[in-house]
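Sharing a sequence plus its predicted fold:
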Amino acid sequence: MATMPDLVLRDIHQSTAPSWWPPAVGWWWVGAALLAIVCGLAGWRMFRAWQRRRWQRLFDREVAVAGDAAGRIAAMSSLLRRAARRHRSDADRLQGDDWLSFLDAGAAGAPFSTGAGAALRDGAFRRDAHALETTALHALARRRFVGLMMGRGR
């Protein structure tokens, strides 16, 4: 075997590492999927906020149409009963403490049974309904109405 004196051998050189930009196609797909998820969640939250404001305006408008305090309490009760039917088919037929217990479901401190919400039991039929605290009842009933309409029944 003859040696070749003019053959020059050199070390193996590693090629340079690929740059991080532009990323591979798979990373573009991952980025697009993440962006779609974030946009979808933001859109859902904006839609739910719009829906919540719509239900609040409806509640306020219906209660404002009623003239006196007894009429406002009756309007609040009617709206709550219509909203309650979304979660329980017989909820609009509940009476007295059963009705207030249904409204208390999921609320801390039983605000309808023992708090300002107790005026819904007979407030629409009282002569001195103007003496009741209708402002606190309005806020409480509005919050529960929106919760029922948004799907947070129990």
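Right, received. Where do you want to start?

all contacts plus neighbour counts: C-alpha atoms, from now on.
Fine.

What helix or strand is R82 located in?
Using DSSP states H and E, R82 sits within helix 69-84.

Comparison target below:
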Amino acid sequence: MGETEKSKSESRKTSYWGEWKEFWAERFSFLDNYSRFLNPEKPLPRHWDSSDVEQFVASDPIYGPTLKTTRKVANFGAAGAVVGAVSTAGMAWKYSKSPHGAVLSFAFGAVVGTTFGLEIGSHFHQLYRLDPMASQVKFFEWLQNKAERESKQY
């Protein structure tokens, strides 16, 4: 194969994949809306904990309580994951004595339990009346601003 044939085939590959890349980039252009969260200009602090969340809750009277409620609902999801995983794995082990079946049912039970736990918690705390995504975005921005203020102090 000559050098010109090689360069032609490489350019065809590039144009072919370039076309597909453009095609799918056009179809998934809505993901650009999330680029500020996935690739932030100002990096978030590596370590933040519940005290940062409590500071945000105290400083923001609108989005703070919503974020606090969202964190309570997350506890329902975690409890649902534990209950779902252990109960389904226990049933699978009891009736089949199959280790791989118990592991798979453990994973499936965790997913289903999380889903039901989040739904139950959402209805219990009436999260459908609030906007949890907006509160999480405001917390993200608050955390970025806090990191920027702390970096300027040093």
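That came through fine. From a predicted model like this one, the values you see are computed outputs, not experimental measurements.

TM-score of the superposed pair?
Overlay of the two chains. TM-score (TM-score structural alignment, normalised by the length of structure 1): 0.31; 59 aligned residues with a C-alpha RMSD of 2.9 Å.

thinking again about what came up before, quick one: list the elements packing against the very next helix or strand once past the helix holding R82 of structure 1.
With elements assigned by DSSP H and E, the helix or strand that comes after helix 69-84 of structure 1 is helix 96-104. Applying 3 or more C-alpha pairs under 8 Å, 6 or more residues apart in numbering; DSSP states H and E, one finds that helix 96-104 of structure 1 contacts helix 119-122.

can you do 10 Å?
Under the contact criterion of 3 or more C-alpha pairs under 10 Å, 6 or more residues apart in numbering; DSSP states H and E, helix 96-104 of structure 1 touches helix 69-84, helix 119-122, helix 134-149.

Throw those into JSON lines and include distance to G43 of structure 1 and mean neighbour count, thanks.
Putting those into JSON lines (distance: least, C-alpha to C-alpha, whole Å; neighbours: other C-alpha atoms under 10 Å) gives the following:
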{"stretch": "helix 69-84", "distance to G43 of structure 1": "25", "mean neighbour count": "21"}
{"stretch": "helix 119-122", "distance to G43 of structure 1": "37", "mean neighbour count": "19"}
{"stretch": "helix 134-149", "distance to G43 of structure 1": "19", "mean neighbour count": "19"}
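
Go through those and name the closest to L103 of structure 1.
helix 134-149 (7.4 Å; C-alpha to C-alpha).

between that closest one and helix 69-84, how many degrees?
Relative orientation of helix 134-149 of structure 1 versus helix 69-84 (axes from the mean of the first three to the mean of the last three C-alpha atoms, to 10 degrees): 10 degrees.
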